[in-house]
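Visitor: Build me a structure from this.
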Amino acid sequence: MSTRETSAGDDPIIESRDQLVAPMQLGEKPKSAWRIGTEHEKLVYKRDDFRAPSYDEPCGIRDMLLNMQKFGWEPVEEGGKVIALKGADGAVSLEPAGQLELSGAPLENLHETCNETGRHLKQVKEVGDACGVGFLGLGMWPDKTRAELPIMPKGRYDIMLRHMPRVGSMGLDMMLRTCTIQVNLDYSSEADMVKKFRVGLALQPLATALFANSPFTEGKPNGYLSYRSHIWSDTDPHRTGMLPFVFEDGFGYERWVDYMLDVPMYFVFRDGKYIDAAGLSFRDFLDGKLSVLPGEKPRQSDWWDHLSTAFPEVRLKSFLEMRGADGGPWNRICALPAFWVGLLYDQGALDAAWDLVKDWTMDEREALRSAVPKLALDAPVPGGGRLQDIGKEALAIARAGLAARARLNTSGDNETGFLETLDEIVASGKVPAQRLLDCYNGEWAGDMSQVYKLSF
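Guide: Just a heads-up that it's a prediction; the model follows:
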């Protein structure tokens, strides 16, 4: 989640609807300027007893952040406490229970993306080794209850933690127990955004299946392959889901603004503090009728903040976010941007990907989304067959798209090699969670502590 530092003194008051549309319009870039932003989260644990470290304890989360300054990271504070870092590779931030996230810099190709990921993991491993801390690439804590997890000192999280139980049964699990990999991608025009958004939504269940990696809850199999994905089904219906209106005629920036105005607020950031506005209306805010700030109208930064508080399968800000994947190890961190860049950044591939899904009805898309958390690649798809079949076609399209981009490293290799781990998953039909379950039922003999051997 994004981290605010200060309130800008020159932040304009929103006076017109044009200012609400502006962030999306400002995202338009020529193809030569398209970039790749990759975000990935990790579970942090103490190696001696596998518990999640608190923020304040010696060699806890705070000390890890401070120790990373030796790599050139600069601290970001809230209320006098370091809650994030910023640097050349983007930002390092904290999720609610101390999950560590790299929000990578916007990069030109996947070779740079994977190098960035490698640098980050090398840095956190060095800092972690000095503190007896390890990191897991999973979609969800495999053995922790909510009560066993610490809470990070970020004001927006306090508000969200209070609000989540009012709107769904699993919002606290989303905040405290899950990890994801996400990819942020550009578009050249409103029409280009619309097509990429539709392809991204329709094929997001495939990404969820390929990266399914959360089959355990509190030390036991939970009956799902991506429980992280299942959690979103009862987190907050006002800000999640497959967004049927995206597939309707006339969808574009204006319709996205209408959707976001209907998403209830979480907070307003003023003078370095978060004001609880959970459940209130941004429309009322525009009219100066927000109960927690009576008579005050929103500033541009308030709208940017609000755009970050919806959590659908694909999200639009000044770029598109692909949000369907569980967290995973190093090679799958690189594979997710390869999948989406291959499908969306070459026009021939984008057209072919749309042809693959354009005839699906909304009911069929919803049914696939609902089936994937349990069935992954075995989920039935519109027209017959299984998602594994669609996976083979989608990966072939992505591979062609990456080959057409012809972004080479110093050895002369293009970007297609980053898809190899996904090729193996689709060929076998066995997703990462199924391999974990094989271990649990086999060599681990039900001993969940063995999962920590998968540490980075």
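Visitor: going forward, measure contacts between C-alpha atoms and count neighbours the same way
Guide: Fine.
Visitor: by contact count, what packs against the longest strand along the chain?
Guide: If you go by DSSP state E, the chain has its longest strand at strand 36-46. Of the remaining helices and strands, those touching strand 36-46 by 3 or more Cα pairs under 8 Å, 6 or more residues apart in numbering; DSSP states H and E are strand 100-103, helix 110-131, strand 133-136, strand 180-185, helix 330-344.
Visitor: Do you have the strands of the chain handy? List them.
Guide: So, for the chain - with DSSP E - the strands run 36-46, 74-78, 81-87, 90-94, 100-103, 133-136, 180-185, 216-217, 220-221, 267-270, 273-276, 314-316, 320-326.
Visitor: one more, for comparison:
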Amino acid sequence: MTTRATTEDLELPMESRADMIGLFSKGEKPKDRWRIGTEHEKFVYFTDDKRAPSYEEKGGIHALMIGLTRYGWEPIYEGENIIALGGPDGNISLEPAGQFELSGAPLDNLHETCAETGRHLQQVKEVGDQLGLGFLGLGLWPDKIRAELPIMPKGRYKIMLEHMPRVGTMGLDMMLRTCTIQTNLDYSSEADMVKKFQVSLALQPLATALFANSPFLEGKPNGFLSYRSHIWTDTDRARTGMLPFVFEDGFGYERYADYMLDVPMYFVFRDGKYIDAAGLSFRDFLKGELSVLPGEKPTLTDWTDHLSTAFPEVRLKSFLEMRGADGGPWNKICALPAFWVGLLYDQTALDAAWDLVKHWTIEDHQRIRDDVPRIALEAKGPRGRSLRELGKIVLDIADAGLKARNRTNAIGDTEQGFLDPLREIISSGKVPAQRLLDSYHGAWNGDLSRVYDDMSF
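Guide: Below you'll find the predicted structure:
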């Protein structure tokens, strides 16, 4: 979840729709300034009893945050509580039930991204070893019921936890029981944003399939390969989904702003506190008619806050966020940005990917999205081609895109090697969740506690 941060520019009042749209256009960057941002979450547990730690208890989440300050991380407070850390590697933040997230810094290449991931995991493991904490790389808590999970002391989460049951059946599961990997990428113009948005939204179900890693719920198989992805189908339909309008003629900054104006609000932040605005209209806020702040109009910070409260498969801020992958081990954290950078940061690769999906219908997009959580690579694309077949083509395109980028490390390796875990999945036809199920029914002999040995960092 986004850690709230403001700058003087963003505190300016919004005067018109142009201010809202201007936030997107200000994100435009020339190609030599495009960067890679990677976010990844993991579950935290006590190694002795596998319990999820609360914020306050001895050896819990607060102690973990304090322990990380030895590496130069600076605390970020909400009231008296440390709710995030800032440093040269980005931000560390807390998801609602204490899922631990690194929102990495914007970096030039995938070698830097994977090194950043390694530094972070080494740091949390060193502190965790001292506190008796472990870290699990999955897309879903495999064995916890919601009542067993703690709640972190963040004002926005209190509002969301109260609102979620009003708008869907699985919003609390999304907040409390899931982890994801996410990639954030830049664009050079509105037209470039549009093409990247369309390609990444069309291929997001393929990414979900390749990274499917959430086959267990409350101690047993749940019938899905990515239950995390399934959860999003009934979280809050006003702020989730495949966004059919993205594929329509004329899509651009203004159309996305219109979509966001129709997404109901969650909150407004004033004087260090979150004010409950759940279900209210940002359009009313623009007119100074928001019931919880009568007569007051939004700032650009309020708009950026609101942009962070929609959860489609791809999200636009002043960059694009690819949001379709389950949490997983270190090599998957490095593989997700490799997948998207290869497809989107080389023009020839982007054009080839667009040629692959440009004739798909809205019905095609939705059908694939609906099928993937349960059957992953066996889902069928247009003309009956499986996602496994499609995935081989897409990985070849991504590989060519990374080769063309020619970003090498100190020993001359290109970025292409970061795709190797995905090539193995396509070659075998087995996504991570299927391998976990094989272990559960085989070597583990139905003992799901073994997942902590096999899937911890």
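Visitor: ok, how many other residues are close to the counterpart of residue 439 of structure 1 in structure 2?
Guide: In structure 2, residue 439 of structure 1 lines up with residue 439, judged by TM-score structural alignment. Using other Cα atoms under 10 Å, residue 439 of structure 2 has 18 neighbouring residues.
Visitor: From residue 335 of structure 2, how far out is residue 439 of structure 2?
Guide: Distance, residue 439 of structure 2 to residue 335 of structure 2, by Cα to Cα, to the nearest Å: 23 Å.
Visitor: To residue 143 of structure 1, which of the strands of structure 1 lies closest?
Guide: Proximity of the strands of structure 1 to residue 143 of structure 1 was assessed by Cα to Cα; the nearest stretch is strand 216-217, lying at 5.8 Å.
Visitor: corresponding residues in structure 2 for that closest one?
Guide: When strand 216-217 of structure 1 is aligned against structure 2 using TM-score structural alignment, it corresponds to residues 216-217.
Visitor: Which residues are in contact with the counterpart of residue 135 of structure 2 in structure 1?
Guide: When the two structures are superposed using TM-score structural alignment, residue 135 of structure 2 falls opposite residue 135 in structure 1. Contacts for residue 135 of structure 1 were tallied using Cα atoms under 8 Å, 6 or more residues apart in numbering; they are 42-45, 125, 455-456.
Visitor: Dump these into CSV; add neighbour count and distance to residue 54 of structure 1 as well.
Guide: Shown next, in CSV, are the contacts of residue 135 of structure 1 (neighbours: other Cα atoms under 10 Å; distance: Cα to Cα, whole Å):
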residue, neighbour count, distance to residue 54 of structure 1
42, 30, 15
43, 24, 13
44, 25, 10
45, 24, 10
125, 18, 18
455, 18, 19
456, 16, 20
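Visitor: Now flag whichever of these is closest to residue 352 of structure 1.
Guide: Comparing the contacts of residue 135 of structure 1 against residue 352 of structure 1 with Cα to Cα places residue 42 closest, at 33.8 Å.
Visitor: In CSV: the strands of structure 1, plus distance to residue 447 of structure 1.
Guide: Conversion of those to CSV gives the following (distance: least, Cα to Cα, whole Å):
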stretch, distance to residue 447 of structure 1
strand 36-46, 17
strand 74-78, 39
strand 81-87, 34
strand 90-94, 29
strand 100-103, 25
strand 133-136, 16
strand 180-185, 24
strand 216-217, 12
strand 220-221, 9
strand 267-270, 42
strand 273-276, 42
strand 314-316, 36
strand 320-326, 22
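Visitor: of all the ones you listed, which lies closest to residue 15 of structure 1?
Guide: Proximity of the strands of structure 1 to residue 15 of structure 1 was assessed by Cα to Cα; the nearest stretch is strand 267-270, lying at 17.6 Å.
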